[in-house]
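>>> What follows is a predicted structure for the sequence shown.
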Amino acid sequence: MFPTFSFWLYLLFALNFVQNTITSTLRNETDYLALLKFKESISNDPYEILSSWNTSTHYCNWHGIACSLMQQRVIELDLDGYNLHGFISPHVGNLSFLISLNLANNSFFGKIPHELGRLFRLQELLINNNSMTGEIPTNLSSCSDLEVLYLQRNHLVGKIPIGISSLHKLQMLGISNNNLTGRIPPFIGNLSSLIVLSVGNNHLEGEIPVEICSLKNLTGLALAVNKLRGSFPSCLYNMSSLTGISVGPNDFNGSLPSNMFNTLSNLQYFAIGRNEFSGTIPISIANASSLLQLDLSRNNFVGQVPSLGKLHNLQRLNLGSNKLGDNSTKDLEFLKTLTNFTKLRVISISSNHFGGNLPNFVGNLSTQLSQLYVGGNPISGKIPAELGNLIGLIHLSMDNSNFEGIIPNTFGKFERMQQLLLNGNKLSGEVPSIIGNLSQLYLLSIRDNMLGGNIPSSIGHCQKLQSLDLSQNILRGTIPKKVFSLSSLTNLLNLSKNSLSGSLPIEVGKLISINKLDVSDNYLSGEIPVTIGECIVLDSLYLQGNSFNGTIPSSLASLKGLQYLDLSGNRLSGPIPNVLQNISVLKHLNVSFNMLEGEVPMEGVFGNVSRLVVTGNNKLCGGISELHLQPCPAKYINFAKHHNIKLTVVIVSVAAILLTVTIVLTIYQMRKKVEKKNSDPPIIDPLARVSYQDLHQGTDGFSARNLVGLGGFGSVYKGNLASEDKFVAIKVLNLQNKGAHKSFIVECNALKNMRHRNLVKVLTCCSSTDYKGQEFKALVFEYMNNGSLEQWLHPGIMNAGIQRLLDLDQRLNIIVDIASVLHYLHHECEQAVIHCDLKPSNVLLDDDMVAHVSDFGIARLVSAIDDTSHKEFSTIGIKGTVGYAPPEYGMGSEISTHGDMYSFGVLLLEMLTGRRPTDEMFEEGQNLHIFVEISFPNNILQILDPHLVPRNEEAKIEEGKSGNFPPIVEKCLVSLFRIGLACSVKSPKERMNIVDVTRELSIIKKAFLSGGIDLEF
């Protein structure tokens, strides 16, 4: 009997089902193998995100993977922000159903695989914030469904590839912050769906192509920091869809059409600062009611500023460094239209031609105004007392103008003021005592005025002052001792060119972190206090033009970083101390016109006539021949001949006794060395050794000019070694310090097996004897050109007074780096490691500002045996540094990972507030944790580090860090403060652990960088 038709139909269906099942299985196998190959390309997974990628679960359930419901094919691979290190496997190109590939905010390197061009279903490709190199693949043109392409913040080179022009669905193109060259190609006009174009911070040249006007949906255009030139295409002003334009700095020129804001009525951000635009400000700007930020600074705009009365949403206005105004009384009338703007935070009209008086109605501006810059204009008249109504001011700059009269007492209302610049005016009267009310002040400059009277002692209440400049006035009286109690003074104390009298108090030695001290050209007298040698960070010391007497103190030799020393025009007597020739970095020494006598030294600064001035001291002799001084008499060069034979006998006898004692002590120390050597614990798996001779030669005999740091157990030098082709850091242990020898053992043991990109890499070590036969131990590390985090958080201690500041993005990256190290130490090492001394000075920054944790001299190795912790530790003393060490350590508790978390929490709060935990403001039970807790979460912007607010005219507005942050950034700040507080609570067991910290930091970083596109506004 023949089979029925229904049978054949059923058989056909069954065969088709089997075929589809086999095909689906094969395809699933393709995705599975591709993911395994991707995992193999990852060399470091600090959060163990890929640990779930194993055979125990289906790959659709692996972390970061999403699959289609029907075919079970991979459609999404999202590993954003997990600090993965490795290259992107070309096998990703086999995930043919992939719709979204997000590898942003990691440490991927190498080239972008061309195989990604096979992903024809791909809609989102995000590889921003990595270390990718090479060119942008041309075959991405095959990804015809691509809507989002984020490649910014990498190291990509070459031109923008023509293949991108075929991506007609592309909406977001972010390729900023790379090393791209060439022009903005005309084919960019083919991207008809483009909403945001961000190509800033590259090396692009040429003009903006007119084809860009074809992008009818474009809302954001970011071209900042390139080498672009020419004028804007006229059609650009008709693109009513634009909400943001950021093009500075470049070399654009030309004038702006008077009616441009009639069509660009939706603009919220218009930033064209630092170009060559000219002409007048378009009068149509009155209609730009959506504007939030307007930056026209550093151009060549002229004429009067039109009415801005309809810009009610304006937050930042920067007109600085133009040629606006004509030095007339009507120049500042436009400010009256701003008095009802409640959202206004920053105004800069500095360095223009504005004249007349500063009108009283300025005091009617918003009390939320935080920055006001009016200096560098020919504005005259008195400072209006109404200015004191602006109680929200943080920065006020009125310098280099023609203000006269007194400093108003209403300035005492500025309780939030951090930077006050009144220098270069014609102010008179006295420095008001209300200055002491400005407790948040870190910079005060009133130099070059006509202020008289005494320096008010109330300045001593400004406990955060880093720079104080009262020079070039007619101040009189003595210098208040309270000025020298300002330990916060790290940058500058300048009291020169006044009429100050009395002595220089011995309290000057309290300024241990001051970089520049200038009291020259006054009427100061008495001796130069020897305590000045305690100002060990001094770079420049100017005491000339006074009436100082006595001798030059030898304690000046303690100032190893001193470069400029001027003692001229005083009444100093006696010899020039020989020890001054040991200050190897001294560039200029002037001791002219004193009453010095004796032989001039010949080494160091004394060996270079172009760096030394000794004229006007008739009794000086000798020195190098270029000084043309008279030869020294015998009493200076052969003093011993004038003594009798009895003294010679005494000297010979004493020498014999000393020789005997030396021999006995030498034998005793040799025996002790043998005993010590036999009793020392061995260094496990010793590092490759380098000789003392190599280190001695590489540091020029451990010269002071190569000294880069001092620590509890020794000194750190910068040097060159024959075995290395780059600079290294050499940590030389001071074996006279208790615990230094054991610190060397601990650090070797702690570092021998540790490998992490955020740890300072140890290169070699030295355990030998020096040229005097003394025991010598040193560790050699990678050298970090950007120094320590301490120097960046508190820039006043930077060499030569160079201020280098960290923005919020950099601080977040450093926080993440440090947390990554703690996660590794506590959970990923064979033996858990407790650092015990986490603080800013132990965090070093490389060329790319990547953080590296260092100094494991008191670290602890912990191994778990039978669920109990066994710690290898020494008895070096209390673990950690005051302020960063947890309170339980001071009460005898054992060290633990909870202690490291406390230090991390304090460090995090310090990075956010800019305040050390040992700040003098924390007394009577107060501390950094309590200080933050009081303002958390509603008032955190008031305690934010003032360095996050731009200090100079170059970065005031476009940086967007004035204290009025976008909501997403403010939320991130709240979260960071919360982590810092949770880690630094008093109870160890209540502290946040590093696993939760790293997880939350990853979320914060992702949120902070959300959208990926940085319009640079």
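Yes, it's here.

>>> alpha carbons only for contacts and neighbour counts from here, please
Fine.

>>> which strands and helices sit next to the helix or strand containing Met901?
Using DSSP states H and E, Met901 sits in helix 897-913. Counting contacts by 3 or more C-alpha pairs under 8 Å, 6 or more residues apart in numbering; DSSP states H and E, helix 897-913 is packed against helix 808-827, helix 928-935, helix 967-983.

>>> Would you mind giving the ones you listed as JSON lines with distance to Gln463 and mean neighbour count added?
Output for these, formatted as JSON lines (distance: least, C-alpha to C-alpha, whole Å; neighbours: other C-alpha atoms under 10 Å):
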{"stretch": "helix 808-827", "distance to Gln463": "25", "mean neighbour count": "20"}
{"stretch": "helix 928-935", "distance to Gln463": "15", "mean neighbour count": "17"}
{"stretch": "helix 967-983", "distance to Gln463": "24", "mean neighbour count": "20"}
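
>>> Any buried residues in the strand or helix carrying Val18, and which?
Applying DSSP H and E as the criterion places Val18 in helix 5-40. Of the residues in helix 5-40, Arg27, Asn28, Thr30, Asp31, Tyr32, Ala34, Leu35, Leu36, Lys37, Phe38, Lys39 count as buried by neighbour count, 16 or more other C-alpha atoms under 10 Å.

>>> What is the nearest of those to Asp694?
Nearest to Asp694 among the buried residues of helix 5-40: Lys39, at 43.1 Å, using C-alpha to C-alpha.

>>> got another, please set it beside the one above:
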Amino acid sequence: MNLLWFQTTTAASALGNETDRLVLLKIKEFITNDPHDVMSSWNDSIPFCNWHGVTCSLQHQRVTTLNLEGNNLVGSISPYIGNLTLLRFIYLQNNSFSGNIPQQVGRLFRLQHLNLTRNIFGGEIPVNWSSCSELKIVDFKVNSLIGQIPTELGYLAKLVVLNLGVNNLTGGIPLSLGNLSSLTGLSVAFNNIAGKIPDEIGRLKRLSIFTTSSNKLTGITLPNLQRFGIGINEFSGPIPTSLSNASQLQIFDISDNNFEGLVPTNLGNLQDLLWLGEVPTKAVFQNSSAISIIGNSGLCGGVPEMQLLACPIQVTKQGKNRNSNGKSSSFSSIDIQPNVSFKSLYQATGVFSPSNLIGSGSFGSVYKGILDEEERVVAVKWSRFKALVFEFMTNGSLERWLHPLEDSENQSTDFSLLQRLNIVIDVAYALHYLHNLCEQPIIHCDLKPSNVLDNDMIAHVSDYGLARILTSHK
């Protein structure tokens, strides 16, 4: 009896293994461009559990994870993916997959994470999610999805994060999402969603992040939040006093709506509030004597009488170039470009994805991004909802060239004496400009190899977090 069970189990496992292998080959067929050749390992000379991006269970050697994140793959998802019956995690973010999300994904009853962020998926979101009772994370942000948010998503009882931001979704927010008692994060920002936010959403006790920016939504009853963004919508009437009940609220943005009346004084009781967004200039905010912003040094915007700092996000471009003979030319002035919207930065950096994080420090984090249709590569320095956008330095810092990591391709032996001398001259020119050519002399105060960036072997002095303006009285 035991022998018969063992033989039956072994045969079933072998059949499952072969099914998984064939499904993976079908997935490969649907990929039309593989610029980094990451799919080359997907062949019969290597066990499929060792293929790039594939993880298998130890016991059954069946596929449990498919991770092809950030490989710039072009193509679509094969509907055969629904036959990977032990699949738990799908990570396809930061590629160029297009077409519809296959309905067959709804067959994956063990699926827990589904991340399709920053692709070009179109069509409507599938509706057959009833079998996916284990789903905890659904992340479809930054795609081209259309249609309405499926009511069926509200029956995924274990869902923790639902991010549908930056798509072309229409309709309203389904009442069924109020059933998601485990939900901690919900984003529908930058879509075309309209109507009233369901009161049921406000009763989600674990919901700590809720963003609906840039839609056509109305209605507000949302306690228990840490981040609350409803900027660029069609909310009207007075600002609800009930918002003061969100005792853990840290980020609060209601800019560009139609609120009127007094700003509730009990908002001042929110002791954890770090950022209130840009102070509007319409309605009650037109009269600087009608509101008080005392003690909120981090605010910006507002009417001139408030004497707050402006809130523009500016693109700056270093002005030093080298002429044809390889020497540094004279410095041009900083080129101030048009303001860049938060939505553009949101999309350019993959919603400030950790995979695009270049570095971080006490003055904020720096992300790599691809801006606008011209696909300009930029570096975005981000700190507490303020940003500066710089030209991206393709070769990284001088520190990495002088002291390369073991697996780095930038070896110091490839860094010639002439190149080193040119970089020293470039840095000297930069310091000369800061000290002698600026209207007010600037002292950098933190010059070191990690703050010297290189683009096409032209050095740029960066990171002015500790810089000081030298006044006339010193």
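Arrived safely. Because the structure is a prediction, the values reported are computed rather than measured.

>>> how about the strands in the stretch 1-150 of the second structure?
Here the stretch 1-150 of the second structure has its strands, by DSSP state E, counting those that start in this stretch, at 31-33, 54-56, 63-67, 74-75, 89-91, 96-99, 113-115, 120-121, 137-139.

>>> so where is stretch 997-1012 of the first structure in the second structure?
Across the second structure, nothing matches stretch 997-1012 of the first structure (TM-score structural alignment).

>>> What span of the second structure is the strand or helix carrying His870 of the first structure aligned with?
Assessed by DSSP H and E, His870 of the first structure sits inside strand 868-872. Alignment note (TM-score structural alignment): strand 868-872 of the first structure is unmatched in the second structure.

>>> now do stretch 70-87 of the first structure
So stretch 70-87 of the first structure sits over residues 59-76 in the second structure, by TM-score structural alignment.

>>> Identify each buried residue in the matching stretch, please.
Neighbour counts using 16+ other C-alpha under 10 Å place 61-69, 71-76 of stretch 59-76 of the second structure among the buried residues.

>>> Identify all contacting residues around it.
Stretch 59-76 of the second structure has contacts (C-alpha atoms under 8 Å, 6 or more residues apart in numbering) with 13, 16-17, 20, 30-36, 38, 49, 52-57, 84, 86-100.

>>> gap between the equivalent of Leu274 of the second structure over in the first structure and Phe334 of the first structure?
Using TM-score structural alignment, the equivalent of Leu274 of the second structure in the first structure is Leu292. To Phe334 of the first structure, Leu292 of the first structure is 18 Å away according to C-alpha to C-alpha, to the nearest Å.

>>> returning to what we had before: let me know which of the strands of the stretch 1-150 of the second structure is tucked in deepest.
strand 120-121 (a mean of 22; mean count of other C-alpha atoms under 10 Å).

>>> who touches that one?
Strand 120-121 of the second structure is contacted from outside by Ser96, Phe97, Ser98, Gly99, Asn100, Ile101, Val142, Asn143, Ser144, Leu145, using C-alpha under 8 Å, 6+ apart.

>>> what's the closest of those residues to Leu177 of the second structure?
Leu145 (18.7 Å).

>>> excluding its backbone neighbours, what's nearest that closest one?
Nearest non-adjacent residue to Leu145 of the second structure, counting by C-alpha to C-alpha, 6 or more residues apart in numbering: Gly122, 4.4 Å away.

>>> if I read this right, that neighbour contacts Pro102, doesn't it?
No. Here Gly122 of the second structure lies out of contact with Pro102, judged by C-alpha atoms under 8 Å, at a distance of 10.9 Å.

>>> now the strands for the stretch 251-400 of the second structure?
251-253, 258-259, 314-316, 357-361, 364-371, 376-383, 386-391.

>>> Next, format those strands as TSV and append mean neighbour count.
Putting these into TSV (neighbours: other C-alpha atoms under 10 Å) gives the following:
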stretch	mean neighbour count
strand 251-253	19
strand 258-259	18
strand 314-316	18
strand 357-361	13
strand 364-371	21
strand 376-383	19
strand 386-391	18
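
>>> could you dump those to a markdown table with distance to Thr170 of the second structure?
A markdown table is the format used below for these (distance: least, C-alpha to C-alpha, whole Å):
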| stretch | distance to Thr170 of the second structure |
| --- | --- |
| strand 251-253 | 22 |
| strand 258-259 | 21 |
| strand 314-316 | 31 |
| strand 357-361 | 31 |
| strand 364-371 | 25 |
| strand 376-383 | 30 |
| strand 386-391 | 29 |
